[in-house]
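> okay, here's the prediction I keep looking at, along with the sequence it came from:
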Amino acid sequence: MTQTLLDRLGRLDACCISDAADQLGLPPAVTGIGWQSVRRRIAGRVTTVTLAPGTPPNGSHRHLCTSAIERAGPGDIVVVEQRTGVDAAGWGGILSNAAQMRGLAGVIVEGPARDIDEAAELGFPVYSRSTTCRTARGRIFEIASGEPVTVGDTLVSDGDYVVADSSGVVFVPTARIEELLAAAERISAREAAMTEAVRAGEPVGQVMGARYENMLSETEAAQ
């Protein structure tokens, strides 16, 4: 069942998912986070990591994000909250290699990431708020893995669903994924029909009139 949901999710872009989220009153898309390494849409289940400034108080030598990679499954996406304000990478090259070897779909960092050229050479998708050369060592550390994180203004839980592409990032709560997919597929089908009409010569003003503007209304959602 989960794989079927993921297959359906992977066929939809972030804009369509965002429109469906708007229609259902779910948190809006997160903007300002973009692909850094390879231009590839990613879709999957979330594995969360939370980072904090400073060094581990107990002297732990476990590197940030390693536990998330080890517990994630193929197709999962690591989501890292690095909102410390410290210019230090919440993700790097060895992590990209490890994640790729385990079959992860990509990583999304609310904050900086580094070793972007290495990730690009690997073909591993890194989405982040920004990039930096500065190491995490001595600057930031992991305080939680598997706990809720905040990306943009959205609270994201471990196991939620996410789609990211060049337009933005959209998170979907687990409990609402089937409802959202049904709405997104209706929207996608209607937009595809409108695109076909435009390419067939129908005036764009006519196509993008009431049919488009009212697409997300309750009346249109029920059809």
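Here it is on my side, so go on. For clarity, every value in this text was computed on a predicted model and none was experimentally measured.
> drop to CA atoms for contacts and neighbour counts, all remaining ones
Fine.
> mind checking what helix or strand follows the lengthiest helix in the chain in sequence?
Secondary structure of the chain per DSSP state H: the longest helix is helix 177-199. Per DSSP states H and E, the first helix or strand lying C-terminal to helix 177-199 is helix 204-207.
> buried set for that following helix?
Of the residues in helix 204-207, those buried by neighbour count under the rule 16 or more other CA atoms under 10 Å are V207.
> other SSEs contacting it?
helix 177-199 (3 or more CA pairs under 8 Å, 6 or more residues apart in numbering; DSSP states H and E).
> any buried residues in the helix it packs on, and which?
For helix 177-199, the neighbour count (16+ other CA under 10 Å) marks 177, 180-181, 183-188, 191, 194, 198 as buried.
> which strands and helices sit next to it?
Contacts defined by 3+ CA pairs under 8 Å, 6+ apart place helix 177-199 against helix 2-10, helix 14-24, helix 204-207.
> and the angle from it to helix 14-24?
120 degrees (axes from the mean of the first three to the mean of the last three CA atoms, to 10 degrees).
> could you check how far V162 is from W91?
Separation of V162 from W91 (CA to CA, to the nearest Å): 18 Å.
> how about I140?
Using CA to CA, I140 is found at 11 Å from W91.
> quick check on the two: which one has the bigger neighbour count.
Set side by side, I140 and W91 show more neighbours around W91, with 27 against 22, by other CA atoms under 10 Å.
> list the contacts of A183.
By CA atoms under 8 Å, 6 or more residues apart in numbering, the contact set of A183 is 20, 23, 221.
> got the contact list for the first one?
By that I understand A20. Applying CA under 8 Å, 6+ apart to A20 gives the contacts 180-181, 183-184, 187, 216.
> OK, contacts around I116?
By CA under 8 Å, 6+ apart, I116 lies in contact with 36-37, 92-93, 126, 131.
> tabulate these (a markdown table), appending neighbour count and secondary structure.
What follows is the contacts of I116, written out as a markdown table (neighbours: other CA atoms under 10 Å; DSSP: H, G, I helix; E, B strand; the rest coil):
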| residue | neighbour count | secondary structure |
| --- | --- | --- |
| Q36 | 22 | coil |
| S37 | 21 | coil |
| G92 | 22 | coil |
| G93 | 18 | helix |
| V126 | 29 | strand |
| T131 | 20 | strand |
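> also this one, for the comparison:
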Amino acid sequence: MPDEYIRLLSGFSACDVADGLQNVYGLSDGGYFPNLSERSCKNGKSVVGRAYTVLFAPASDPRPAVNYIDAIPEGSVVTLAYTPELQTTMAPYTYVNNAIFGGLMAGRAQFQGASGTVVFGRVRDVDEFESLHYPVYSYGLGATASKGVVKPVAVGVPLDIVTCAAVPQEPAAGEGAGSCHQRRRTTMRIESGDYIVCDAHGMVRIPTANVDMEKLISYIKSSIEADQLVARDIARGEPAEASKKRYRSALSK
């Protein structure tokens, strides 16, 4: 059965969804996962689907490798990530230089009806992604396959993505106000089945278990309408802040 929420979310940008998650559910990160780059796109449209999660671990991991590529559910976003010890908060955000997704896998995923792929690591065969018109997002690019280095060990499991934030700290003696920052290591989780929305801005995840989809989508629609009215006022030369207050104050949360 077609997923109606996928159809509705396809009309929104990643920014629209992030605004909704921030304003309705108080998520300061808006569900946005940083540092991903668009390697191929879907004609400028948003890529939307349910997360089909795949966990990669070192080749030495005692768990056997799993075949994830031949069981992709239709309408899913294939989401690949490493175990935390293979992740880093600094670019290139993983210690693995090998690619874990390429052209052949993209072709197979597309045949099964996947909406796209997100890789918290490296990919290769970008020209094949483009020729297939298959959307792919990743941290980086690689040229070497993953054989003997890492392997997929689990499907449909939570993925913990290591990232960081620059957190303002109280300045030390002799430092100017606001000059002291500390990088804080944080972890963001993607659950199997979460809704994923990607576009040129990157990826936003909707934590499905904690979100009323009807409420979120209704807010996003109202927010877009309000922004259109603000944009109209700005084009007429009216003050932006007054216009935002006029239209955004009416949004229901």
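In hand now; what should we look at? Values in this document were obtained by computation on a predicted structure and should not be read as measured data.
> re the thing from before, can you show me which of the contacts of A183 of the first structure carry over to the second structure?
Contacts conserved in the second structure for those, using both residues aligned by TM-score structural alignment, their matches' CA atoms under 8 Å: 20, 221.
> and which of the contacts of A183 of the first structure is nearest P56 of the first structure?
P56 of the first structure has its nearest neighbour among those in A20, at 40.9 Å by CA to CA.
> and that closest one, what pairs with it in the second structure?
Applying TM-score structural alignment, one finds that A20 of the first structure aligns to G20 in the second structure.
> swap in G138 of the first structure?
Alignment note: G138 of the first structure maps to G148 in the second structure; criterion TM-score structural alignment.
> my read: that match touches A59, true?
Yes. Between G148 of the second structure and A59 there is a contact at 5.8 Å, judged by CA atoms under 8 Å.
> quick one on the thing from earlier: and for the match of G138 of the first structure, the neighbour number?
Residues near G148 of the second structure, counting by other CA under 10 Å, number 10.
> residues touching it, list them.
With contact taken as CA under 8 Å, 6+ apart, G148 of the second structure is in contact with A59.
> and the longest helix of the first structure, how far from the chain's centre?
20 Å (CA atoms, centre = their mean, to the nearest Å).
> then stretch 16-27 of the first structure?
Centroid displacement of stretch 16-27 of the first structure relative to its chain, using CA atoms, centre = their mean, is 14 Å.
> swap in stretch 47-66 of the second structure?
Its chain's C-alpha centre and that of stretch 47-66 of the second structure lie 16 Å apart, by CA atoms, centre = their mean.
> so how far is M105 of the second structure from the equivalent of D87 of the first structure over in the second structure?
Using TM-score structural alignment, the equivalent of D87 of the first structure in the second structure is N97. Relative to M105 of the second structure, N97 of the second structure is positioned 18 Å away (CA to CA).
> what's the angle between the longest strand along the first structure and helix 2-10?
With secondary structure taken from DSSP state E, the first structure has its longest strand at strand 42-53. Angle between the axes of strand 42-53 of the first structure and helix 2-10 is 90 degrees (criterion: the same axes, to 10 degrees).
> wait, what's in contact with N214 of the first structure?
Counting by CA under 8 Å, 6+ apart, N214 of the first structure has contacts E220.
> aligned to L104 of the first structure, what sits in the second structure?
Under TM-score structural alignment, L104 of the first structure pairs with A114 in the second structure.
> count of neighbours near its match?
When counting by other CA under 10 Å, one arrives at 24 neighbours for A114 of the second structure.
> and it, which helix or strand is it part of?
For A114 of the second structure, there is no helix or strand it lies in under DSSP H and E.
> wait, it sits on T79?
No. Using CA under 8 Å, A114 of the second structure is not in contact with T79; the gap is 10.7 Å.
> which of the contacts of I116 of the first structure are retained in the second structure?
Retained contacts for the contacts of I116 of the first structure in the second structure, judged by both residues aligned by TM-score structural alignment, their matches' CA under 8 Å, are 36-37, 92-93.
> between these, which sits nearest A113 of the first structure?
Using CA to CA, G92 is the member of those that sits closest to A113 of the first structure, with 6.2 Å.
> surely that closest one meets P112?
No. Between G92 of the first structure and P112 there is no contact under CA under 8 Å: 9.7 Å.
> any idea how many residues pack against the nearest residue to G121 of the second structure once chain neighbours are set aside?
Closest residue in space to G121 of the second structure, ignoring its immediate chain neighbours: Y139 at 5.1 Å, by CA to CA, 6 or more residues apart in numbering. Residues within reach of Y139 of the second structure, counting by other CA under 10 Å, total 20.
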